[in-house]
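Novice: below is the sequence, then the predicted model.
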Amino acid sequence: MEFGIEHISAENLKKNPTYNLTQSYYNLIITQETRNNVIINNRNVDLDPYSVLFYTSLTQIKIKENFSFQYVFFSDLFYCISEKDSSLIKQVLTMGYPSEGYVKIVIPKDYIDFSQFMVGELTQAKDKIPNPMVKDLIHLMLTQTFIYIFLELSKNQITPTAINSHERKLLWKFQELINEHVQQQKNVSFYAETLSISPRRLAAITKKSLSKTPKEVITDGLIKKAKQKLFYTDSSIKEIAWELGFNDENNFSSLFHKKTGLTPTELRNSLVI
């Protein structure tokens, strides 16, 4: 769906506990005054009062407890009008949990009223999307939201040294190359050479920005690609393992279990949300 916003109440969830919370490629949950808990990719994730959870359709999410929240969803085509829009989204997701496909922040007290105002404006605008001016307004409000999420995530970065704009572009390109080539290429040297930098330089960038080695980032990309195939294809586990460059299905399943806590079969069997 292009764009939508809904108020999900605890009563709604009691009546429909399998409510679809991935109605488009990008999704936002905005909580209210109570602490809550959700299950993301079969792991418990706490949401503080007045939190924002941003995630993609590749993220498996379930509501553990019935609670009220605002749910916003929109497509890639709706929001990513320019390269700047795509870059902002990538930047935000890179700073969260990229292998899991989500980020979360707590809204500070002095921003709560404004966030509620934004929700109200989006709610009023959703039925007027055919109007180009309204669509532009929605785009602007979403951009403001992502910029704010980015700024909040920047405050909470674990690593003390921020990467500069050139290093961030290299990081984005590294992740794009992984998405494009990880089925055939899993060696750090291939990606470093393609980026025209040394493996040591690449390692310095991923350590500063993600607290991970390049090999760990590549593995994250491989797991993401595996999830895509499990979610959106009918290929067997053996076929997926082969497509991802594994000669042995057991080796693929072992790595997948190590990184996600589930076997590929268990994940596929739990996809009904």
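Specialist: On my side now, so go ahead.
Novice: CA only for contacts and neighbour counts going forward, please
Specialist: Fine.
Novice: in the host helix or strand of Ile218, what's buried?
Specialist: Using DSSP states H and E, Ile218 sits in helix 214-232. Within helix 214-232, the residues scored as buried using 16 or more other C-alpha atoms under 10 Å are 214, 217-227, 229-231.
Novice: please list the residues outside that helix that contact it.
Specialist: 58, 98-100, 175, 178-179, 182-183, 186-188, 202-203, 206, 235, 240, 244, 256, 259, 264, 267-268, 271 (C-alpha atoms under 8 Å, 6 or more residues apart in numbering).
Novice: in ChimeraX, how would I select the buried members of these?
Specialist: Selection of buried members from the contacts of helix 214-232 for ChimeraX, criterion 16+ other C-alpha under 10 Å:
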select :58,98,99,100,175,178,182,183,186,188,202,203,206,240,244,256,264,267,268
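Novice: quick one: contacts of stretch 76-96?
Specialist: Contacts of stretch 76-96 (C-alpha under 8 Å, 6+ apart): 2-3, 25-26, 101-104, 139, 143, 146-147, 149-150, 153-154, 157, 172, 209-210.
Novice: presented hereafter is structure B, for comparison with structure A:
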Amino acid sequence: MNAEFLITRPDSTERLFSIGESNQALFSILTRLPYFTVVYLQEGSVELKADLSIYHVSAPAVLFFSPFQPFLIKKSEENIPMKVLHFHPDFFCILKHQKEVSCNGVLFNNLFAPPFVEITPEQSTVLESVFKQMQDESSHEELAQNDLLLSYLKIFLIHTTRYKAQNQAQVEDQIAQNSNPDHSILQKYKTMIEEFFVKEHSPSIYADKLNVSLKTLGKLTKKYFDRTPSDLIQERLMMEAKRELYLTDKSVKEIAYLLGFEDEFYFSRLFKKIPIPLLSTTGRQ
């Protein structure tokens, strides 16, 4: 990456925060990073591969990736400039500061929307200004530099959270106006997962509550979310498990019980989907 400013832990080279720009083939191979990543695309277009889906993204746009989320960005042409932010949960934890910023479940850990938002030129101007403030602050060391960078990061995330929330609302309104019956089923399924994911882990139970066959529900989630009904439930469980890891000192056994798993060993196998580095940094067993 070109012109990168980096903050590391005092006792190691581990990245806590960085900001930079790149024209290189950054992220052109499948990437899994141990921190949050924000890519600000100002020109051109890219093909984004994230999790199991492929998206075509046109600038101006902002892309968001959670720790260890696999992604690949393929540029349509060489030398497309990208601005990149990285921040570790120990620098800014989106879970602890959810009430302040509200980006968890919108920008990051959003089961039902792609990990990016295409924005207007006016919105891009706002983000460019905040990004420049971060770059200016990082160009020379001053009193409370980290605190000011953290404040600018929060402002950047608040703006992008607003933009993506507005975008999602417009999409949902458009689907609803078209009287698409799929919309009603999927909205109910999303609400039911949030309400019952701790108690109900079987997708067939949700299908029964929705009065549709499991096959029909599977076709809808595959069409709109590129995931199976079971994938969505398990991903919601893993999001909650990560939250418990970051915010509490509960053991894996305690978290299993909290999330409705009577069979600790089955949960442990499911729990292995959480990357080992995350488990090792929390010291949890």
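Specialist: Received it, and whenever you're ready, just let me know what you need. For clarity, every value in this text was computed on a predicted model and none was experimentally measured.
Novice: let me see the TM-score of these two.
Specialist: A TM-score of 0.55 describes the superposed chains when it is computed by TM-score structural alignment, normalised by the length of structure 1; 208 aligned residues with a C-alpha RMSD of 4.9 Å.
Novice: that older thread, could you identify the helix or strand that succeeds the helix holding Ile218 of structure 1?
Specialist: Next along the chain from helix 214-232 of structure 1, counting by DSSP H and E, comes helix 237-243.
Novice: off-centre distance for that following helix?
Specialist: Mean-position distance between helix 237-243 of structure 1 and its chain equals 24 Å (C-alpha atoms, centre = their mean, to the nearest Å).
Novice: what about Arg200 of structure 1, which helix or strand?
Specialist: Going by DSSP H and E, Arg200 of structure 1 is in helix 199-210.
Novice: er, Val72 of structure 1 I mean
Specialist: Per DSSP H and E: Val72 of structure 1 is located in strand 69-74.
Novice: same check, this time on Ile155 of structure 2
Specialist: Ile155 of structure 2 belongs to helix 145-177, assigned by DSSP H and E.
Novice: and if you look at Tyr189 of structure 2?
Specialist: helix 181-196.
Novice: ok, Thr37 of structure 2 next?
Specialist: Secondary structure assignment for Thr37 of structure 2, by DSSP H and E: strand 36-41.
Novice: chain center to that strand: distance?
Specialist: 11 Å.
Novice: quick one: the helices in the stretch 1-150 of structure 1?
Specialist: Per DSSP state H, counting those that start in this stretch, the stretch 1-150 of structure 1 carries helices over the ranges 10-15, 76-79, 83-94, 109-125, 132-155.
Novice: can you say which of those helices is nearest to Asn66 of structure 1?
Specialist: Among these, helix 10-15 comes nearest to Asn66 of structure 1, with 4.7 Å by C-alpha to C-alpha.
Novice: not counting that closest one itself, show me its contacts.
Specialist: Tyr19, Asn66, Phe67, Ser68.
Novice: which of those residues lies closest to Asn250 of structure 1?
Specialist: Nearest to Asn250 of structure 1 among the contacts of helix 10-15 of structure 1 is Tyr19, at 33.7 Å by C-alpha to C-alpha.
Novice: could I get the helices of the stretch 1-150 of structure 1 as a markdown table with distance to Glu249 of structure 1?
Specialist: What follows is these, written out as a markdown table (distance: least, C-alpha to C-alpha, whole Å):
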| stretch | distance to Glu249 of structure 1 |
| --- | --- |
| helix 10-15 | 38 |
| helix 76-79 | 33 |
| helix 83-94 | 29 |
| helix 109-125 | 46 |
| helix 132-155 | 38 |
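Novice: so which of these comes closest to Thr31 of structure 1?
Specialist: Among the helices of the stretch 1-150 of structure 1, helix 109-125 comes nearest to Thr31 of structure 1, with 10.4 Å by C-alpha to C-alpha.
Novice: and that closest one, what's buried?
Specialist: Here helix 109-125 of structure 1 shows Ser115, Met118, Val119, Leu122, Thr123, Ala125 as buried, counting by 16+ other C-alpha under 10 Å.
Novice: cool, stretch 89-96 of structure 1 as well?
Specialist: In stretch 89-96 of structure 1, counting by 16+ other C-alpha under 10 Å, buried: Ile89, Gln91, Val92, Leu93, Thr94, Met95, Gly96.
Novice: sec struct for Lys273 of structure 2, please.
Specialist: Secondary structure, DSSP: H, G, I helix; E, B strand; the rest coil: Lys273 of structure 2 is coil.
Novice: quick one, the strand holding Thr37 of structure 2 and strand 82-87 angle?
Specialist: 170 degrees (axes from the mean of the first three to the mean of the last three C-alpha atoms, to 10 degrees).
Novice: strand 36-41 of structure 2 - contacts with which helices or strands?
Specialist: strand 61-65, strand 82-87 (3 or more C-alpha pairs under 8 Å, 6 or more residues apart in numbering; DSSP states H and E).
Novice: run the chain-centre distance for the longest one.
Specialist: The one in question is strand 82-87 of structure 2. With C-alpha atoms, centre = their mean, you get 14 Å for strand 82-87 of structure 2.
Novice: for the equivalent of Ile138 of structure 1 over in structure 2, which non-adjacent residue is closest in space?
Specialist: Using TM-score structural alignment as the criterion, the counterpart of Ile138 of structure 1 in structure 2 is Leu153. Distances taken as C-alpha to C-alpha, 6 or more residues apart in numbering place Met134 nearest to Leu153 of structure 2, at 7.7 Å, with adjacent residues excluded.
Novice: returning to that earlier point: which residues in structure 2 does the strand holding Val72 of structure 1 match up with?
Specialist: Taking TM-score structural alignment, strand 69-74 of structure 1 hits residues 82-87 over in structure 2.
Novice: how far apart are the matching stretch and its match in structure 1?
Specialist: Compared with structure 1 after fitting, stretch 82-87 of structure 2 deviates on average by 1.5 Å (mean C-alpha distance after the TM-score superposition for structure 1).
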